[in-house]
Each structure stands twice: as C-alpha cells, then as structure tokens.
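Student: attaching a predicted model along with its sequence, questions to come.
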Amino acid sequence: MMKKIFLLLLISALLIACGNQNRSQEKENDVQSTHPEWVYNAVIYEVNTRQYTPEGTFNAFSAHLPRLEELGVDILWFMPVQSIGEEDRKGLLGSYYSIKNYTEINNEFGTLADFKAVVKQAQGLGMKVILDWVANHTSRDALWVDTHPDWYVRDSLGNLNVMYDWTDIAQLDYSVAEMREEMIEAMKFWIRETGIDGFRCDVAGEIPTDFWEAAKDSLTRLNPDIFMLAEAEKPALNESVFDAYYAWDFHHKMNNVAQGKETVDSLRVSLQRMNDRFPPHAIPMYFTSNHDENSWNGTEFERMGEAAKSFAVLTYMLPGIPLVYSGQEVGLNRRLEFFEKDIIEWEDKGGFSDFYKELNRFKRKNKALLAQERDGEMTEIPNDCTEKVWSFKRVNNGNEVVCVFNFSNETVNVQFNGNVPGEGFSSFPDTSQVLPVEEMELKPWEYRIYSK
C-alpha cells in the first residue's frame, strides 16, 4: 500500500513539475508585462492611518517609519487618504472608501504637504508607497454628484445607486467617457503631486477592464515603474494592466484548513487553479489578514487559531508577494473598528516583530522565493500524509528552499520518498546545519523551513 501511495505522489510531483516547466517557457516568451525591479522580492505593508497612532495623522505615523524599515517591509499601501463624505456616513468618522473629493486630503490625517513629507521620508528609507484607489464609487455627497450628476448609475426611481450594503456610496457610470477621463486625471494628480509609486485598486473587477488599460497607459507616461495591485481575482485584469492580484480563494482555503473544514488538498487545488487561470507573469498577493478580514471576519487568530503563524510563513514561501496588515507585527488580536477611532496597541507580547523580521530577511536573502517572472520552480516533495502535510521545494539559480508544513491539529509521523531536506541545508530561523532524514515527527501546525 505504501509503495502505491509513493507512486501516486511521484506522478503528481512530475505533473506539477511539468506544469512549472511549461509556465517557465511561457514566461520566456511573454513580453506583455514586466514588473518594476523592486517588486520581485517585496513585502507589502498595509497602513491604517486612522488607527495607527492616538493622533491618527501622517506626521504621527512617520515616527514609525524607521521601525518599519527595520522590520523589512518594502511597499507601504496607504488606505484611502482623501476626504470622506458626510451624507449617510457610517459611524462618527465614516468609511475611508466613501470619498468626497478625489484630489482633496482628509484633514483628519493632516495636510497634503504632510502626506508628501511621509511619502518622501518612506522613499528615502528605501520603501515604496502605493495609494488605495476607489474608482468604483464616491460618497453620496461627492463633488461630482453636484457638478456632474450624469456620471452616476441611477436606480429605477432616478436615485443614486447603492451596491451591496454600502449605503454611504454612489456608483459611478463607466459608460460616460468624460467621467473616465476625469478619473484618470485624478489618479495622475497623486503621482505628480506626491510622487507615489502605484495604486491598490479597490473592487477592481467591478470596473471595465478597458478603463484600467487606458489608466495604466496614462500613468506609465508619468512613472514607467508604476505598480498596480487589483483587489480582484479576475485574470483579464492581469493580462496587461495589473502586476498583482488578491489570492482570495487561497485565503479562504487557508481559513477552512485551519478550522478543520478542508484538508491540505484544497490548498494544492487552489494553487493549481491560479496557475491555470492567470497569465504566468501575474503575481498573487497572499495574506492572513487585511483591513476587511480584521474588521469584518476577525483576526487571523480568530479565524486560524494556532495555525496562524504557520499560514503566515506559507504566504512567504509560495510564488507571489506577502502582505502584512497594521498591527500584525505585534500580534494584534482584536478587531479594529472601521468607522470609529480604535487605536492599535503596539506592545508585542508574543515575539511577532522578530517573527516577521526574520521572515522578511529570509525572503530577501533567497532568490528561490522571488515572485512571478523571476520565481523559483516549485516542486512537491512526495510524502505519506498528504491530507495533513504539504512538503515542497523551490529552486532558483543554485538557491533552494525546502518547506514542510503540518496543516493539522494532530502530531504526525511523516515519511518522505527520499532524504529531506538534502545535503548542505540550514534551518530557518536559527540557521543551524541539519542532517537529511527520510522521516520526521511534526507537532500540530508545525512547520520546518530549510535553505541552501
């Protein structure tokens, strides 16, 4: 029986390897998209300005920049910084994503000059800055509602259209060419005036792809190295416009595995589905939390329990780009209010700062962990506990990273078809030399990472 299992796993590994080889050949032939040089080994950090400090301002946040540089993050993604509407506002302070004026700073956070200064300071420390862009809708009392009422989608009664339970927004009409042009001009404003390096685009899949194509063409004339992240899982967006996309399906599978609802096979299937659906240059962004997940679905500890750290490590080991949300680096275990003031507590009681610092350092050190277009080949390592243990390696230009994860709440004794990790490897994070073994015992949710 054991021989049959190993044979099936060997066949599976060969199929994955062949798929990787085909994708490598496609990458060599692909000329549609080339990412900025600073993207391939980057880590994104989402900034929730309102909750970051007691003041909730850009100036107060700037004091944290040296710490973030030391943490090792590369791209700062600021949630929207524009003025927020008052009509049908949710809560006292309102939603970041209900924008009143695309080119006006939210005075809750400071001035335009303050934002320029924090961008310049971050870039001076070697970080890039991207801005959250909400192109799908505005607030219900937005500047455009008065000046261009025909730029909006209306319901059967002629009222501003509401999507989902977003009762504080008004949906824009992308059949109006003039509105499209003005939206692009607003995006260009932030590049010209503040020198940002790109955009994270909210609900990007709700907007026609040809708009994003036109926007990208205009934006790259101002900054050829613009970085575009889509809050979507829509392959067409990554053909020629967006560098990266949300790995939403994979995120949900991680939650389900952590909760015992699915097995590791669901992760394999989700990853293969992304490889099959998306162009080979498209970069998935992996995450265990973000502003939506934290506030509405719970912290990573609520959703993943004791598996939270293991899945955080996985987001760094897969081909793609990892995300860290404000407070994760100190183990924040509380849902942050979305429409009210709710300050992050920065006391790190669980060693999470060192945890993320080591992960960031490890990713930067190992070329095998580069993102798509430069990524190391990923090959599954066959084992006899495939429903619980995911073992794989990534290889790139003489660098090799071997990963073994027990994604179950049970201790397992796992056998491999060969020696793991191999000769000449050191362990992560202690860098001690390790001997290859054919069998190992893994505690619940334990992971072992090796490199050479």
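Tutor: Happy to help now that I have it. Here the structure is a predicted model, which means the values were calculated and not measured.

Student: please make it C-alpha for all contacts and neighbour counts, starting now.
Tutor: OK.

Student: outside of the helix or strand encompassing Ser310 itself, list whatever touches it.
Tutor: Using DSSP states H and E, Ser310 maps to helix 308-317. Residues from elsewhere that reach helix 308-317 (C-alpha atoms under 8 Å, 6 or more residues apart in numbering): 254, 258, 286-288, 300-301, 321-322, 359, 363, 369, 403, 405, 407, 445-447.

Student: repeat that with 6 Å
Tutor: With contact meaning C-alpha atoms under 6 Å, 6 or more residues apart in numbering, helix 308-317 is reached by Tyr286, Glu300, Phe301, Pro322.

Student: give me the next element, helix or strand, following it.
Tutor: That would be, after helix 308-317 and using DSSP H and E, strand 321-325.

Student: tell me the angle that next one makes with helix 308-317.
Tutor: Strand 321-325 runs at 140 degrees relative to helix 308-317, counting by axes from the mean of the first three to the mean of the last three C-alpha atoms, to 10 degrees.

Student: next up, a second structure to put side by side with the first:
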Amino acid sequence: MQFSIYSKPSRKKAWLLSALAIALLGSCGKAPVQNQKPATEVKKAAEKPAPAQAEAQTGKVVVYQLFTRLFGNSNNTNQPWGTIEQNGVGKFNDINEAALKGIKELGASYVWYTGILHHAVIRDYSAYGISHDDPDVVKGRAGSPYAVKDYYSVNPDLAVDPAKRLEEFQALINRTHAQGLKVIIDIVPNHVARHYQSLHKPEGIEDFGANDDTSVEYKRDNNFYYVVGQPFQVPKPQNGYQPLGGEAHPLSDGKFEETPAKWTGNGSRLAQPDFNDWYETVKVNYGVKPDGSYDFDSLPADYATKSVQQHAAFWQGKDVPNSWLKFRDITFYWLDKGVDGFRFDMAEMVPVEFWSFLNSSIKTKNPNAFLLAEVYNPALYRDYIRLGKMDYLYDKVEMYDSLKLVMQGTGSTDAIASVQQGMADIEHHMLHFLENHDEQRIAAPEFAGDANKAKPAMVVSALISSSPTMLYFGQEVGESGTLDSGFGDPSRTTIFDYAGVPAHQNWLNDGKFDGGKLTEEQKQLREFYVKLMTLSATEAVFNGAYQELHTVNKTTQGYTDKTYAFTRFNDTTKVIVASNFASTATSFALTLPADLLQQWQLSGGDVELKDMLSERKASLKVTGDTASVQIDLAPLESVVLKF
C-alpha cells in the first residue's frame, strides 16, 4: 500500500524494520477449545464462475499487475483532484478480449487486478444503499484501495451499472480465464476503512466490530483495539493539505464521528493520529495483546518443515480469534467466485500463526491457489514462507533495492551476486519486480529518468531466479508517473484519484488495446518486454540451476561493476546471460570457471551460441579446462546466449 502524501519507500522500510510488538513473533496461548466453522455457506455468484484454463507451464510464472480504476480509462484530461466526470474512470467492461490478449503477449500467467474490493470513495452512491464516506478520512477523491469498506463487494466506480457490480466483476473473471490467465485480487488483513459497512456479506456474517466490547482497549475476540473514553480526532493537516484539494463538501469539516477512537491501521494508539499515519484505516485485532503477547496457540518450531495439510490439522479443533475466522470466510467467498489467488497487503503486521491458519485453509480448499505477501523485513522471510505457508514474498528490500541503485548509477552489481547467494534457500519464493503501485516509475525523474535504464535490470530480475516476475501496467511502454493527480507524490502513478495514464493510453488506443498511438520508442520498449517475458515464461531452462559468473570475471578487462553475468542451465539447455547497466558500450572476454565446464562436460573446441534476444551469434571457445566468449554490449544492452 502507498503511504501518505509525504511518505517515501525508504521511510516505509525504516518504519517496518522497527514495527510495533503487535506485528512481531511471540508466544502466549490459551488452552484449545472447539473451533468454529464458517458462519455460512458462501452464496453462489450471480453468474457461474468459469474455471481457469489449464496451460502447461514450462517456464516461470509471470504476474501482470494492473490498477483497475486506471487501466481502461481513455480520458486524458487529468485535472488534479478531478471528478469521474472530468477525468474518467476505467471499468471492468473496458478490460476486453484484446486487452487480455495483449497482457498474455507479455508471458503473463496471472493478472493481479488491483483495487477491486469496495473501498472508501468520495462519490454519491446512496441510490444503491451505499453510505457516504467522509473526505476527512479518505485519501484522494477516488480513495485508497487499502481502506476496504466492504470485503464482500467490489468498487462501484468500476461498474457500468453499480447495482450489478458483482456480476460485472464475475464476467471479468470469466473473460480472464477464457484467455488462459488466472486472477489475483488483494486481501488487506491488517486494517479496514474507518467506516466499514458490508452490504453484500452472506447471511450469518457479521461486520467487523459489530459485536466488539468497546469498553476495553483489548479483548481477544474484538475485531478492533479501542482508545477507551476518547473520541477520534481528525489529524492536523500538514504542508497546506486540504481534503479534495480544498473543494467544499458537506462532510469536509475536520471532524469524523468515532467514539471511542480505534487504533489506526499502522498501529498508532492515539485518538488523534499523526497526519503521516494511516489515519484513513483502523487496525484489525488478531488476538495480539497491547503488550505484544499472543492470545492464541503458537506454532511449534518444527512446523517450519511440515506440510500444508499438517498445518491445517494443527488448527483443527482449536479456538482462534474471531478476526481469523472472518478473513477465512472472506477468502473462501472469493475463491468460490473463481478468484485464483491473493496478494496479502502488509502481511508482516499480522502474526505468522494466522497465516498458517488462513493459508492452510485456502490450500485445503484450492491446492493451486497463488498466495503472495508484502513483507519487507528480511529477518522474517523464512518464517512467513515456512511457518506462514506463503507461496511468494516481495523481493523488495534485497533484489529490487539493489537493482534500483544500479539503475540510478549509484550502486554496484556486486550487490546482485550477494543478494542471490543469500536467498539461495528461498529464491523460488521471492517474487521479483521493478515497478508496482507503491514504487516510483523507472522513467520518473526522481528514479532513473529513462525507461530504457530498466532493460538490463529487467533481464537480470526476470532470468536470474526461478521465482515469479511481476510487471506493472505501463512499465512496458515507459510510463513516467509525473502527473500531479491530487493526493500523493508525482513519480508514482496515483492510486488515490481519478486519472489517465498517458504512456499506457497510447497502447490502450481508445479501447482497441493495439498500441496504435505508441511512439516508435514506446513500441520498441514493449517489443523488448514481450520478447524477454516470453522467454522467461516459456523456456524451461529458467527454472533450472543458477551460477553467477560475476565474481570470476571482476578482474577481466572491460568487465566493470556496471556489468553482471550469470548462467542458467538444466540437462538439455545452457544459457549465459550478460547485462550492461552503463550508458557506454563495453566489450570483454567472459570466462567460465573450470567446475562449470566439468559439470557441462565441455572439453574442447568451439561452441556456437545464439542470442535469444537479438538472434546474433557468438562462439564459446573451450580449451582444456578454460573457456571464454567474447561479449560486446551496447549501452543498456543484454545478451541471453543459448547453446
């Protein structure tokens, strides 16, 4: 999730590494009692879900993230703080067969539809029974997708007919599956909107907080924490901020009724949180006491080596906090609608035992569900994978941060070798990316100022590991994110306001999704991404073994700390990858170590190599226990040499 208007990723990282005790591992359990069952059988979708088409996966998983509100919007007005009428909004129905085929061209196997769930939004939907949201506790005009108001419904902005918004989303799921793609949506477990009200919850389901005892700060089965005896106060604005950019609104009065005040989403226990806190949300209680101790059974350490089935059996019959059951019911509801997986927001702020419970429940229902978590503390990675049963975690703090510095010209490629070595035992579980909705666009002046600087980094990120790779919409055509859309910093494409995305709109081409308005440079960039990501998704060798060639070549003439080389191989295919991060050309004779030659059973002669990106050829010269290949790289160029 994006922080407030003034926050930066570095601030986010620093805060997370010193997180409150409620987010950390600990132990304090009660005797097990009879577990509850789901409150009700989930209602069937109005339109029967179409199953995802099974396709053989020879290469790696590719996730394409699109921000649903922006993706299909052809309006290019881009008025700061603009309304839907001024700036337009993308709809479910905009994501048509042509759009999905274009996503499929990029090697995608999953589409992460971001911003689907019904969140707080400044728009009058009272005709549909939806209560108004207060601009004093909503970020932007269109609202943060991470301030969920109804977990059992979808954002009415995204529907042509808001009364049929669930049916329209179901139709999108079915269209996506028809193209051989699977669907991921967000689940935001750590916090909900300050005004939570579910209109579509199934029979027997209670809203968050509906049965809370608000006379105490904490009770295990309360869904929230309370600042007893104190009403909530809207934070004091900073740097001249005004809700809706200062536009008059009946509810924009610096007040919001909440008595007693609830703890804020990032853990602030103040009745009046700071403006930089996640004041638009309230923190969910998972049975973690205010002192950080646990009010539920802890997992034995040896469960790090146990199966999903054994984790499910561990929780069977145990009494768990009410919030755990609520989120299990929510995920089951969406699985029944045909959703194939979830991206869990700020997962490390929720105890790992909950993830063991939830993820083993999900995998029992759908063994193939895709489970991706946002975790930023490397010290917790292995716990959330092994104990929490996550399939994948963001590799932000290690791989992304290292590549960012190299792209910006301030870091060395030495860090890449170190990161990959340190991740060797969990590399398959660390999802790689260069952009997402939280991060700056590579083409933004505040980042690298040139989308082409992503090319060598993308080759390394996509091919160095067997882990999935994620692309963010617009990345493949060099979107710069420089618009001032209202709430939030330029350099990141807004997630808070109504806007168009200029470079992406050139590919969108008024709904044709054919790239008809792309510039020549944008076309070339997209062609690069199509070729690279297709290799990643279709070549089995990129699920094979890895060996870095960086260390042995660091003293080679022409090979610098702006160069990175490695190999991927299996029983039938060998690939040498070399990337030049510099803005100048470089040439060097890349050496292969003797142990690798022995493993590949190469003893002499010349081996012809073919670049999978450009079709040009090279020759590996093998003499005894030594081998080298001459590599000539233009600025920001890579080769993927196969033999």
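Tutor: Okay, I see it. In this text, all values refer to a predicted model and were calculated from it rather than measured experimentally.

Student: just to revisit the earlier point, out of the contacts of helix 308-317 of the first structure, which is nearest to Phe199 of the first structure?
Tutor: Using C-alpha to C-alpha, Pro322 comes nearest to Phe199 of the first structure of these, at 16.3 Å.

Student: any idea how far the alignment partner in the second structure of that closest one is from Gly59 of the second structure?
Tutor: The pairwise alignment with the second structure assigns Pro322 of the first structure to Thr469, based on TM-score structural alignment. Note on Thr469 of the second structure: its distance to Gly59 of the second structure, by C-alpha to C-alpha, to the nearest Å, is 11 Å.

Student: neighbour-wise, which of those two wins?
Tutor: Each of Thr469 of the second structure and Gly59 has its neighbours counted (other C-alpha atoms under 10 Å); Thr469 has more, 24 against 21.

Student: distance of that one from Ala108 of the second structure?
Tutor: Distance from Thr469 of the second structure to Ala108 of the second structure, by C-alpha to C-alpha: 9 Å.

Student: also Ile495 of the second structure?
Tutor: Here Ile495 of the second structure is placed at a distance of 23 Å from Ala108 of the second structure (C-alpha to C-alpha).

Student: cool, and Leu518 of the second structure?
Tutor: Leu518 of the second structure is 21 Å from Ala108 of the second structure, by C-alpha to C-alpha.

Student: tell me which of these two has more neighbours.
Tutor: Ala108 (28 against 19).

Student: that one matches what in the first structure?
Tutor: Under TM-score structural alignment, Ala108 of the second structure pairs with Val73 in the first structure.

Student: same question, Gln86 of the second structure
Tutor: Going residue by residue (TM-score structural alignment), Gln86 of the second structure aligns to a gap.

Student: what strand or helix carries Gln86 of the second structure?
Tutor: Here Gln86 of the second structure is covered by helix 84-87, with elements defined by DSSP H and E.

Student: likewise Val282 of the second structure?
Tutor: Counting by DSSP H and E, Val282 of the second structure is found in strand 281-283.

Student: now do Trp507 of the second structure
Tutor: Secondary structure (DSSP H and E) places Trp507 of the second structure in helix 502-508.

Student: what about the spatially most central residue of the first structure, distance to Asp150 of the first structure?
Tutor: For the first structure, Met285 is the residue whose C-alpha lies nearest the centre (C-alpha atoms, centre = their mean; 3.5 Å). Distance of Met285 of the first structure to Asp150 of the first structure, given as C-alpha to C-alpha: 36 Å.

Student: need the residues touching each of Thr469 and Ala108 of the second structure.
Tutor: Common neighbours of Thr469 of the second structure and Ala108, using C-alpha under 6 Å, 6+ apart, are Val62.

Student: now for Leu318 of the first structure: which residues touch it?
Tutor: Contact partners of Leu318 of the first structure, counting by C-alpha under 6 Å, 6+ apart, are absent.

Student: Asp212 of the second structure contacts Phe224, correct?
Tutor: No - between Asp212 of the second structure and Phe224 there is no contact under C-alpha atoms under 6 Å: 7.4 Å.

Student: give me the more crowded residue out of the two.
Tutor: With neighbours defined as other C-alpha under 10 Å, Asp212 of the second structure and Phe224 compare such that Phe224 has more, 27 against 17.

Student: so what corresponds to the more buried one in the first structure?
Tutor: Matched to the first structure by TM-score structural alignment, Phe224 of the second structure sits across from Tyr152.

Student: contacts only, for its match.
Tutor: Counting by C-alpha under 6 Å, 6+ apart, Tyr152 of the first structure touches Gln171, Leu172, Asp173.

Student: now do the same for Lys283 of the second structure: its match in the first structure.
Tutor: Under the alignment (TM-score structural alignment), Lys283 of the second structure pairs with Gln171 in the first structure.

Student: count of neighbours near the residue nearest to that match when sequence neighbours are not counted?
Tutor: The shortest distance from Gln171 of the first structure to any non-neighbouring residue, by C-alpha to C-alpha, 6 or more residues apart in numbering, is to His137 (4.3 Å). By other C-alpha under 10 Å, the residues close to His137 of the first structure number 25.

Student: do the same with Val148 of the second structure
Tutor: Val148 of the second structure has 32 neighbours, counted by other C-alpha under 10 Å.

Student: now for it: which residues touch it?
Tutor: By C-alpha under 6 Å, 6+ apart, the contact list for Val148 of the second structure reads His118, His119, Val192, Ala193.

Student: how does it look with 8 Å?
Tutor: Applying C-alpha under 8 Å, 6+ apart to Val148 of the second structure gives the contacts Leu117, His118, His119, Ala120, Val188, Val192, Ala193, Tyr196.

Student: quick check: the match of Pro322 of the first structure touching His432?
Tutor: Yes - contact criterion C-alpha atoms under 8 Å: Thr469 of the second structure and His432 qualify, at 4.8 Å.

Student: please name the nearest non-neighbouring residue to the aligned residue in the second structure for Tyr96 of the first structure.
Tutor: Aligned counterpart of Tyr96 of the first structure in the second structure: Pro145 (TM-score structural alignment). In space, and not counting its chain neighbours, Pro145 of the second structure is closest to Gly115: 4.8 Å by C-alpha to C-alpha, 6+ apart.

Student: quick one: that neighbour and Ala444 of the second structure, what's the gap?
Tutor: From Gly115 of the second structure across to Ala444 of the second structure, the span is 23 Å (C-alpha to C-alpha).

Student: so for these two, which sits in the more crowded spot?
Tutor: Between Gly115 of the second structure and Ala444, Gly115 has the larger neighbour count (other C-alpha under 10 Å), namely 25 against 19.

Student: that one against Leu66, yeah?
Tutor: No - proximity of Gly115 of the second structure to Leu66 does not meet the contact threshold set by C-alpha under 8 Å, at 9.0 Å.
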